[in-house]
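[1] take a look and give me a structure for this.
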Amino acid sequence: MRITLSVLKADIGSVGGHTLPSAAVLAKVKEVVEEAKGSLLLDAYVFHIGDDIVLLLSHTRGVAHPAIHELAWRAFREGTEVAKREGLYGAGQDLLKDAFTGNLHGLGPQVAEMEVEERPSEPFMVLAADKTEPGAFNLPLYLAFADPMYSSGLLLSPELRPGFRFRIMDLAQTERDSYIELDAPERLYDIAALLRDSHRFAIASIWSRKYGEVAAVVSTTRLRNIAGRYVGKDDPVALVRTQKIFPATEEFGPPFALAPFVAGDTRGSHHLPLMPVKANTPASTFFCVPMVCALGFSLKEGRLTGPVDLFADPVWDAVRAKVVEKAQEMRRQGFYGPAMLPMEELEYTGIAERLKELEQEFS
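    Below is the predicted model:
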């Protein structure tokens, strides 16, 4: 049975600043989605990460179907109206247009979708991040799909040994989407050369070379390039299939435990480590530490079983404690060096404007 999984995410308003959506906003979004179950949708699940609301939808309409995207748009728009009535901060922040145009791409929300021939057992993960950049998943997914030091299945499993194909997007190309496809392990160094620059390049999808099956899809939209101004960081979402012909669910844990430094944080203009957190966690008041959650599901005939919160077991408490130390060390450096993003990546223009004024004083 061919099933489409769609993950759509947007920040449409939060309580007391950039924290979390209100109960009423979440309830309205869930209400709109629930009404579509049994007709447009086979199943759905709604949650939040920080102040972003995430919709997981299963259906048979295929990728980028207008009716599915319109449903998500309506849920976010009606949630925005509640946020405005409650006076929430940044109400409708990620909705960059006033009208739906048939597809959410280019309208602000993050979108990751895949159509699959459902396996007898179809486990998968939803990854959702807040306060970070579109390339935030570059290193964890590279390690899970291409590095046997982290993903032992690449050595132990005949299904994984032929490797995976990485489809990588150039985020600097604003006129049109621009991609390159590279095979691991043969092009491993080339893949690393691109993914190291998470400001410029981001994984769009990963495919099994042996079976031609999609393994992962990541939202790669850059809001700044759409809006032409700062509207919040890009906060990616991803769908990742696991087990059998893909890495095991537990093989994704160690790469995320590294908590790589990523762009984002307060005013979208700094570097801090990507912290694994439980789903439905408010954004951190410690300089908006970038966060990622991971929910595991099983799929049968389009029906969802789960989720299990993959970052909720006790081992992640120890990881989070180390991430806090890592974040504090970086913040002690304040505005200096790598603690703040390079000039071309700053989401606020205050420094650039100040430098233009100072240029007049040089002699």
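
[2] only C-alpha atoms for contact and neighbour calcs from this point on.
    OK.

[3] can you pull the contacts of the most centrally placed residue in the chain?
    What sits nearest the mean C-alpha location of the chain, by C-alpha atoms, centre = their mean, is P236, with 2.0 Å. Contacts for P236 (C-alpha atoms under 8 Å, 6 or more residues apart in numbering) come out as 110, 128-130, 132-137, 218-220.

[4] switch those over to a markdown table; also include neighbour count and distance to P276.
    Shown next, in a markdown table, are these (neighbours: other C-alpha atoms under 10 Å; distance: C-alpha to C-alpha, whole Å):
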| residue | neighbour count | distance to P276 |
| --- | --- | --- |
| Q110 | 28 | 19 |
| A128 | 30 | 10 |
| A129 | 29 | 9 |
| D130 | 30 | 11 |
| T132 | 31 | 13 |
| E133 | 27 | 15 |
| P134 | 30 | 16 |
| G135 | 29 | 16 |
| A136 | 32 | 12 |
| F137 | 27 | 12 |
| V218 | 27 | 17 |
| S219 | 27 | 18 |
| T220 | 27 | 20 |
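
[5] identify the residues contacting the residue nearest to D11 when sequence neighbours are not counted.
    Distances taken as C-alpha to C-alpha, 6 or more residues apart in numbering put D52 closest to D11, at 4.3 Å, once the chain neighbours are dropped. The contact partners of D52, taken as C-alpha under 8 Å, 6+ apart, are K9, A10, D11, I12, L20, P21, D130.

[6] CSV for those residues, including distance to A36 and secondary structure?
    Output for these, formatted as CSV (distance: C-alpha to C-alpha, whole Å; DSSP: H, G, I helix; E, B strand; the rest coil):
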residue, distance to A36, secondary structure
K9, 17, strand
A10, 19, strand
D11, 22, coil
I12, 21, coil
L20, 25, coil
P21, 22, coil
D130, 27, strand
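
[7] of those, grab the buried ones for ChimeraX.
    A single ChimeraX command selects the buried members of the contacts of D52 (16 or more other C-alpha atoms under 10 Å):
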select :9,10,11,12,20,21,130
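
[8] this one as well, want them side by side:
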Amino acid sequence: MATTISVCALPLGGVAGSVTVFPDVLQKASKVLKEAEGTVLTDSLVTHVADWLVFVMVHQEGGASPVIAALKDAAIKAATETSEKRRLLIRDEIPVLTGLSFTERESEAFVLFLAGAAAPQFWNPVLLAQFADPFTTKSLVGETKFVFCTEDASMFQMPQDLHRLITAAKTSAIIGVAADADTPAAAAAAGVVMLARAESPYPSTSELCGVFAKPKISPNGVLMPVSLCDGGNVASGIVPVVALGFSVANGKLSGPVDLFDNPAFAAARIFAGKISCR
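    This is a model prediction of the structure:
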């Protein structure tokens, strides 16, 4: 049976404004999801970036399950009650949702990218670099090719449709990448959340993360790859980006590994700090 990883993010429980999520809010949401493990869920995790509360739900209910939707709503309700009690910041935005359903490989690795900004085409340049640029992902030089899907349901086969995709990506968000119809590779939402499977036949974890080792500027600000503990929204013009690595086996998560907690990304962090001060 296919394993599904569903991710939900919403700006809820911000302390000191929109800096980060208050710990009690994380705990309340986590309790709701943990109580569902063994019945609805096989595993779960509650985390955050900036003031975005993030649920990771692992299950076998498929991608559009009313049961999972109800559980998500229950976790949001519990987190909201705590936020209101403490008068924490609750921004009026709809939840950001994405997910992947797949048959687990012998060793199934994936990376959850979280960004402290919501924008329709936020992940486009990242996904293009990871899954369409052979200078970033060496396996693209060989037989590995991916198909991109945009929010208007248009499909783009690499490498022959690369120029069309670059043009389309200026106005349309890339929401998914696949190796073929039955083999999803990545899924993205309107900023905030992106999931990518790692290791052969997909880009390696280092290739997925290596995109952020080079300075990147987006319309929302300069991207700064940071550890989870540094993912607060504290400087205007800087978008914190967190990468959490996992392995999953029989629906159970191992991880997360805080992938950007590494000096390899120090140069990108320094660049972001200098640019934001100008």
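
[9] give me the TM-score for this pair.
    With the length set by TM-score structural alignment, normalised by the length of the second structure, the two chains reach a TM-score of 0.94; 278 aligned residues with a C-alpha RMSD of 1.7 Å.

[10] if we can go back for a sec, tell me the one of the contacts of D52 of the first structure nearest H65 of the first structure?
    The closest of the contacts of D52 of the first structure to H65 of the first structure turns out to be K9 (C-alpha to C-alpha; 16.1 Å).

[11] OK, contacts around that closest one?
    D52, I53, V54, L55, P109, Q110, V111, V237.

[12] before we move on, the earlier item: in the second structure, what sits opposite the residue nearest to the centre of the first structure in the alignment?
    Matched across to the second structure, P236 of the first structure falls on V192, judged by TM-score structural alignment.

[13] give me the distance between that match and P11 of the second structure.
    Going from V192 of the second structure to P11 of the second structure by C-alpha to C-alpha, to the nearest Å gives 10 Å.

[14] and V67 of the second structure, helix, strand or coil?
    Following DSSP: H, G, I helix; E, B strand; the rest coil, we place V67 of the second structure in the helix state.

[15] please apply the same query to A321 of the first structure.
    When classified by three-state DSSP, A321 of the first structure comes out as helix.

[16] translate it into the numbering of the second structure.
    In the second structure, A321 of the first structure lands on I270 (TM-score structural alignment).

[17] separation between its match and F135 of the second structure?
    Using C-alpha to C-alpha, I270 of the second structure is found at 24 Å from F135 of the second structure.

[18] same deal with G63 of the second structure?
    Separation of G63 of the second structure from F135 of the second structure (C-alpha to C-alpha): 33 Å.

[19] who's more crowded, the two?
    Neighbour totals were compared for G63 of the second structure and F135, and G63 leads with 16 against 11 (other C-alpha atoms under 10 Å).

[20] tell me if I'm right that the more buried one and L100 touch.
    Yes. Using C-alpha atoms under 8 Å, G63 of the second structure is in contact with L100, at 7.3 Å.

[21] which residues are in contact with both of the two?
    Listed as contacting both G63 of the second structure and L100 by C-alpha under 8 Å, 6+ apart are T4, S6.

[22] ranges for the strands of the stretch 1-150 of the first structure?
    Secondary structure of the stretch 1-150 of the first structure (DSSP state E, counting those that start in this stretch): strands at 2-10, 43-49, 52-59, 110-117, 122-130.

[23] which other helices and strands contact the second one?
    The criterion is 3 or more C-alpha pairs under 8 Å, 6 or more residues apart in numbering; DSSP states H and E, and the helices and strands that strand 43-49 of the first structure contacts are helix 23-35, strand 52-59, strand 122-130, strand 291-300, strand 303-309.

[24] that strand vs the second structure, average distance?
    Aligned to the second structure and superposed, strand 43-49 of the first structure gives a mean residue distance of 0.8 Å (mean C-alpha distance after the TM-score superposition for the first structure).

[25] show residues contacting that strand.
    The contact list for strand 43-49 of the first structure (C-alpha under 8 Å, 6+ apart) reads 20-21, 30, 33-34, 37, 53-59, 128-130, 279-283, 291-293, 302-304.

[26] A318 of the first structure - how many residues pack around it?
    10.

[27] do the same with A153 of the second structure
    12.

[28] which one is S284 of the first structure nearest to, not counting chain neighbours?
    Sequence neighbours aside, T19 is the residue nearest to S284 of the first structure in space, at 7.1 Å (criterion: C-alpha to C-alpha, 6+ apart).

[29] next one: A179 of the second structure
    Leaving aside its sequence neighbours, A179 of the second structure sits nearest to F146 (C-alpha to C-alpha, 6+ apart; 4.8 Å).

[30] what's the match for the one you found in the first structure?
    Under the alignment (TM-score structural alignment), F146 of the second structure pairs with F164 in the first structure.

[31] and if you look at I175 of the second structure?
    By TM-score structural alignment, I175 of the second structure lines up with A204.

[32] what's near enough to touch that match?
    Listed by C-alpha under 8 Å, 6+ apart, the contact set of A204 of the first structure reads F166, R167, I168, M169, V217, V218, S219, T220.

[33] pick out whichever of these sits closest to L182 of the first structure.
    Taking C-alpha to C-alpha as the measure, F166 is the one of the contacts of A204 of the first structure closest to L182 of the first structure, at 5.3 Å.

[34] ok, that closest one to L42 of the first structure distance?
    In terms of C-alpha to C-alpha, F166 of the first structure sits 30 Å off from L42 of the first structure.

[35] just want to know which of the two has more residues nearby.
    The neighbour count for F166 of the first structure versus L42, taken as other C-alpha under 10 Å, is higher for F166 (28 against 18).

[36] OK, contacts around that one?
    Going by C-alpha under 8 Å, 6+ apart, F166 of the first structure touches E181, L182, D183, A184, I191, I203, A204, S205, I206, W207.

[37] the third one: neighbouring residues, count only.
    When you say that, I think you mean D183 of the first structure. Neighbour tally, D183 of the first structure, other C-alpha under 10 Å: 20.
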